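> The sequence and its predicted three-dimensional model are supplied below.
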Amino acid sequence: MTEYTMTFRRYIKYTIFMLSFFVLGYGVTSYKSIFLGLTFGTLFSLYNLWSMYSKIERLGQAITTKQKVKTMGSLSRLLMGGLAVLIAMRYPHLFNLLSVVIGLMTIYIIMLIDSLSQTIRISKEKR
């Protein structure tokens, strides 16, 4: 298993943990639209992570076989985020729009925190 695959799986685990926290918040608190928005946005974020992972895998395979790569799929991920926001705007009684946007950013926040923690861990090991 490559380091990239292990990192991807670690991101999936963290995201599923966050999703379970959001679902628990939906079930326990009275802030239903906020936690439903966070859950909805995070699900779209999880899809975007999977999409990015699969595109990078294809890029790696294309490089090893010396083929051309058409695109990394940034537009499709952007459109998925736009779709999530449009759905949230269409059903404001179900989803809090700001929560959906924060949920869309969840994977990027997880990536940032994980990268910082890995950097700190590696620098401590070098000492």
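Arrived safely, thanks for sending. Residues are numbered from 1 along each chain as shown.
> going forward, measure contacts and count neighbours with C-alpha atoms only.
Fine.
> Report the distance from stretch 105-121 to the chain centre.
12 Å (C-alpha atoms, centre = their mean, to the nearest Å).
> Tell me the buried residues in that stretch?
By 16 or more other C-alpha atoms under 10 Å, the buried positions in stretch 105-121 come out as 105, 106, 107, 110, 111, 114.
> putting a second one here so we can go through both:
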Amino acid sequence: MPELQSMFKRQRTYIMFLLVLYVLGAGFTPYYTIFMGLILGTGFSLFNLWSLVRKNRKFSEAVAANEKAKSLGTLTRIAIGALAAVVALRYPEHFHVVSMVIGLMTAYVVIIIDFFIQNLRREKKER
């Protein structure tokens, strides 16, 4: 379980770094709506990642205690994605819908990249 927390901490740091870049892009480029869509999607993506880690921890604790385990919150994550879409569609002058969808996928891309980086580090240590 500590490994899951360290992975989340690393991935959260990467996502926060991306959010800072997006804020700078929204502030200093003419692509305000695109970067705001990325900020909206990535913010909700970070919330979904946090929720998944929290539910995974509770799920693991329930399994270890031989209790009935609740779900991992798939419906919640889908609802959060739908909420982000509603916000982007309601305010198209502030949020670009396609970049919001790309932002929603940010956590998954970060997880994949982090996985490959950690595997490369492990292979390097084994040599």
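Everything's here; your move. What you see is a predicted model; the values in this text were computed from it and never measured.
> Just give the TM-score of the two.
TM-score of the superposed chains, computed with TM-score structural alignment, normalised by the length of structure 1, equals 0.96; 127 aligned residues with a C-alpha RMSD of 1.0 Å.
> hang on, the earlier thing: of the buried residues of stretch 105-121 of structure 1, which belong to helices?
106, 107, 110, 111, 114 (DSSP state H).
> for the first one, what are its contacts?
Residues touching residue 106 of structure 1, when contacts are defined by C-alpha atoms under 8 Å, 6 or more residues apart in numbering, comprise 15, 42, 45.
> Next: the second one.
Contact partners of residue 107 of structure 1, counting by C-alpha under 8 Å, 6+ apart, are 11, 15, 42, 45, 46, 49.
> if we go to 10 Å?
By C-alpha atoms under 10 Å, 6 or more residues apart in numbering, the contact set of residue 107 of structure 1 is 11-12, 14-15, 18, 41-49, 113.
> what does the third one give?
With contacts taken as C-alpha under 10 Å, 6+ apart, residue 110 of structure 1 has the following neighbours: 10, 11, 12, 14, 15, 18, 116.
> who does the helix ranked longest in structure 2 touch, helix- and strand-wise?
As assigned by DSSP H, the longest helix anywhere in structure 2 is helix 32-64. Helices and strands touching helix 32-64 of structure 2, by 3 or more C-alpha pairs under 10 Å, 6 or more residues apart in numbering; DSSP states H and E, are helix 2-28, helix 74-90, helix 97-104, helix 106-126.
> Would you tell me which one of those helices is buried the most?
helix 97-104 (a mean of 22; mean count of other C-alpha atoms under 10 Å).
> Tell me roughly how far that one lies from structure 1 on average.
In the superposition against structure 1, helix 97-104 of structure 2 averages 0.4 Å from its aligned positions (mean C-alpha distance after the TM-score superposition for structure 1).
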